[in-house]
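Peer 1: only geometry, no sequence info:
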């Protein structure tokens, strides 16, 4: 639509068509402002108030708002005054419903809204007419900032009156209009401290610039050497993590103190035959405690500490496999508890005096000769055996013996074969293999080592069957 030029109408001086033409031109010029959000009854009156089109400018964007309607409801028993308002930033219409009363009050204008009209409604009203509407448009606040709130690095803020914002973040300051001064990493301000204006200078950071409670690289190295000053053992029926060669242990990335009395863990609630990793953690009350978990461990990339996989709040301290009861076990033929720190040499040996027989098929000589043990992957156990075999009135027959790992019929290592000599009513052959590293003993399994054997052409008797060895844990 084309624009017109404002021409002040003057009935005294304008003659003929000049006067109505001036009126048309002037009204055309004023209509954009005068008609903005103008309230009135609908062409066919109902319980809505029509608002003409308007516009809102927020300092950057001009928004044209189409004509819209505000719906009202009739009061039930007494008159009521409702207020029609628009959002200062969007121009969207809203209705503020008043309170019914013999002499109703006008409801307040909400923050962030501009008044458009108020409507006096009688009880049971069915239509709204122009005589019920009071135009109270004040659009001077449209597009203005409603409130200022302080964000990161700022203080103050508010939603009305004079708003003060305080800046707390560092800023780059121009030096005589020539640029900005920037401090490099690990430097501090060196001057000038007084005198005339000058560009600031910076110097390298020194140890004296640091607060007393800031750790140096040397301090961190000393702390790292203190980690792991503890050992996990079986004490009575419970596991016990005790101080050893100190009392420091990193838990959750922080150096902690292992209590002098130690930290215990009961087998109650654990499943017999299940291998658990034992982790130290800090309770919400700041106390050190132990946790048994089937979740394996890994190295924390930020601290180098061995932790529960995916959970740096848990530090690995050991491993255990409870047996029926459940009970923790620890003996030369059943090593069911290992310590991650300050490992000891633990002896492996069968209960003395076991006997058994074997024919032509490889079989376990005696289940009573088994030795059970856990082990860490970085320190597999060393295991061997010794045993004697005899055959009644038989000569020239061969007999084989071997160590087995988690099997009663498959030789693992240390296969030893002997032939019975002639001329003896009961020839005897000794077999012995010194301990060797059991490289296939995987971590996280409660292994057993046993002795298997066979005798070709006869049934051999075996006695003094024994598995021997040691491991660290």
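Peer 2: Sure, I can see it. This is a predicted model, so every value here is computed, not measured. Numbering: from 1, shown residues only.
Peer 1: only C-alpha atoms for contact and neighbour calcs from this point on.
Peer 2: Fine.
Peer 1: What is the neighbour count of residue 30?
Peer 2: Look at residue 30: counted by other CA atoms under 10 Å, it has 11 neighbours.
Peer 1: same question but for residue 50, I mixed them up
Peer 2: Using other CA under 10 Å: residue 50 sits among 18 other residues.
Peer 1: Now the closest residue to it other than its chain neighbours: which helix or strand?
Peer 2: Nearest residue to residue 50, sequence neighbours excluded (CA to CA, 6 or more residues apart in numbering): residue 69, at 4.5 Å. Per DSSP states H and E: residue 69 is located in strand 68-71.
Peer 1: so what secondary structure elements neighbour that strand?
Peer 2: Applying 3 or more CA pairs under 8 Å, 6 or more residues apart in numbering; DSSP states H and E, one finds that strand 68-71 makes contact with strand 48-51, strand 93-96.
Peer 1: if we can go back for a sec, touching, the residue nearest to residue 50 and residue 51? I think so.
Peer 2: Yes - contact criterion CA atoms under 8 Å: residue 69 and residue 51 qualify, at 5.8 Å.
Peer 1: the more surrounded of these two?
Peer 2: Neighbour count, other CA under 10 Å: between residue 69 and residue 51, residue 51 has more, with 23 against 18.
Peer 1: okay, how far is it across stretch 40-49, tip to tip?
Peer 2: 6 Å (CA to CA, to the nearest Å).
Peer 1: my bad, should have said stretch 451-471
Peer 2: Note: stretch 451-471 ends 18 Å apart using CA to CA.
Peer 1: tell me which residues of it are tucked away?
Peer 2: 451-456, 458-471 (16 or more other CA atoms under 10 Å).
Peer 1: pull the longest strand from the chain.
Peer 2: Using DSSP state E, we find that the single longest strand of the chain is strand 460-472.
Peer 1: what helices or strands is that strand leaning on?
Peer 2: Using 3+ CA pairs under 8 Å, 6+ apart: strand 460-472 touches strand 345-349, strand 354-358, strand 382-390, strand 447-455.
Peer 1: how much does that strand deviate in direction from strand 345-349?
Peer 2: In terms of direction (axes from the mean of the first three to the mean of the last three CA atoms, to 10 degrees), strand 460-472 departs from strand 345-349 by 170 degrees.
Peer 1: Second structure for comparison follows:
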């Protein structure tokens, strides 16, 4: 739509409302200079990227250069991180404005012809869109199980052999789950241990492979006997919260055990969910 200079009404009943709205309404508003020339004025604005809030001062964009013949549609864009404005030059005689480059946000189209000596308001078309949903990524999560009973590698320090992804988008390989960078995750796991006798136990805990250390709450599964001969454990939860700055590999590992004969594949699981 054609642009106008932001100018809240002085009517008493609306003045306060406009003052509250101005930060949002006026952000990066494009308009002609008070004395029109071959530049375009942009009002102040603000951008949020992740946890970084950037305040941007008013800017002058240009100077634009008129085509020597026909007409041209140029585009004003801002960098989505810094808010610095720049001009993308269109094609002479083309009715389609130039494409928006990656990591830029659109502010305005400017129509020029070979008679243009100054950019007035009717040549500026507001197209501000200061949010881009294409940068949104779905939360990372996963639910994992064993492909069958784990009957080997039951010593302390061995990983529980989660090898099947039941759902989610986290990467799993070699009993190791990779957590993407710059996120916070809640990790839970329950294991059903079968022992060679009552009184045995299995303790598991989450292990940060990159850091080389255990983290979170230990799951302590005490084996009990039921039906007179079957030695199985209760299923408490191994719990951890991990915040990542780089991609981080984690495993659920055997922290301690006694009289352990297998970990049940049908009754053991791990769940990892990104905390929003």
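Peer 2: Arrived safely, thanks for sending. For clarity, every value in this text was computed on a predicted model and none was experimentally measured.
Peer 1: TM-score of the superposition?
Peer 2: Put the two chains on top of each other and the TM-score (TM-score structural alignment, normalised by the length of structure 2) is 0.50; 161 aligned residues with a CA RMSD of 3.3 Å.
Peer 1: related to what we said a few turns ago, show me the one of the helices and strands packed on strand 68-71 of structure 1 that comes nearest residue 364 of structure 1.
Peer 2: strand 93-96 (89.7 Å; CA to CA).
Peer 1: What is the longest helix of structure 1 by residue count?
Peer 2: helix 18-34 (DSSP state H).
Peer 1: What residues sit buried inside that helix?
Peer 2: 19, 22, 25, 26, 27, 28.
Peer 1: measure the fourth one to residue 19 of structure 1 for me?
Peer 2: For residue 26 of structure 1, the distance to residue 19 of structure 1 under the criterion CA to CA works out to 11 Å.
Peer 1: Can you verify my assumption that residue 87 of structure 1 contacts residue 115?
Peer 2: No - using CA under 8 Å, residue 87 of structure 1 and residue 115 do not qualify as a contacting pair, with a distance of 9.2 Å.
Peer 1: So between those two, which is more surrounded?
Peer 2: Ranked by neighbour count (other CA under 10 Å), residue 87 of structure 1 and residue 115 place residue 115 first, with 22 against 19.
Peer 1: from what I can see, residue 14 of structure 2 looks like it's in a strand, true?
Peer 2: No - checked against DSSP: H, G, I helix; E, B strand; the rest coil, residue 14 of structure 2 lies outside a strand; its state is helix.
Peer 1: residue contacts, it?
Peer 2: Listed by CA atoms under 8 Å, 6 or more residues apart in numbering, the contact set of residue 14 of structure 2 is empty.
Peer 1: and the helices and strands packed on strand 460-472 of structure 1 as CSV, adding distance to residue 277 of structure 1?
Peer 2: Putting these into CSV (distance: least, CA to CA, whole Å) gives the following:
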stretch, distance to residue 277 of structure 1
strand 345-349, 19
strand 354-358, 33
strand 382-390, 22
strand 447-455, 16
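Peer 1: just the ones you listed: most buried one?
Peer 2: The highest average neighbour count among these, using mean count of other CA atoms under 10 Å, belongs to strand 447-455 at a mean of 26.
Peer 1: for that one, packing partners?
Peer 2: Using 3+ CA pairs under 8 Å, 6+ apart: strand 447-455 of structure 1 touches strand 354-358, strand 363-364, strand 371-373, strand 398-405, strand 460-472.
Peer 1: helices and strands around the first one, which ones?
Peer 2: Going back to what we said before, that points to strand 354-358 of structure 1. strand 447-455, strand 460-472.
Peer 1: For residue 232 of structure 1, which of those strands is the nearest?
Peer 2: Here strand 460-472 is closest among those (CA to CA), at 12.5 Å.
Peer 1: nearest to residue 432 of structure 1, of the helices and strands packed on strand 460-472 of structure 1?
Peer 2: That would be strand 382-390 among those, by CA to CA, at 4.1 Å.
Peer 1: packing partners for the closest one?
Peer 2: strand 398-405, strand 428-437, strand 460-472.
Peer 1: Could you export these as TSV, including distance to residue 64 of structure 1?
Peer 2: What follows is those, written out as TSV (distance: least, CA to CA, whole Å):
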stretch	distance to residue 64 of structure 1
strand 398-405	84
strand 428-437	85
strand 460-472	81
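Peer 1: mind checking which of these is nearest residue 156 of structure 1?
Peer 2: The nearest among those, by CA to CA, is strand 460-472 at 63.9 Å.
Peer 1: still on that earlier bit, relative to strand 447-455, how tilted is the longest strand of structure 1?
Peer 2: 160 degrees.
Peer 1: just the angle between strand 460-472 of structure 1 and strand 382-390, please?
Peer 2: Going by the same axes, to 10 degrees, strand 460-472 of structure 1 makes 170 degrees with strand 382-390.
Peer 1: in the helix or strand encompassing residue 215 of structure 2, what's buried?
Peer 2: Element membership for residue 215 of structure 2 (DSSP H and E) is strand 213-226. Under the neighbour-count criterion of 16+ other CA under 10 Å, strand 213-226 of structure 2 has 214, 215, 216, 218, 219, 220, 221, 222, 223, 224, 225 buried.
Peer 1: Identify, from those, the entry nearest to residue 251 of structure 2.
Peer 2: When the buried residues of strand 213-226 of structure 2 are compared against residue 251 of structure 2 (criterion: CA to CA), the nearest one is residue 214, at 9.4 Å.
Peer 1: Residue 432 of structure 1: what's it in contact with?
Peer 2: With CA under 8 Å, 6+ apart, residue 432 of structure 1 has these contacts: 384, 385, 386, 387, 416.
Peer 1: now those as a markdown table including distance to residue 119 of structure 1?
Peer 2: Listed next are the contacts of residue 432 of structure 1 as a markdown table, based on distance: CA to CA, whole Å:
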| residue | distance to residue 119 of structure 1 |
| --- | --- |
| 384 | 102 |
| 385 | 104 |
| 386 | 108 |
| 387 | 109 |
| 416 | 109 |
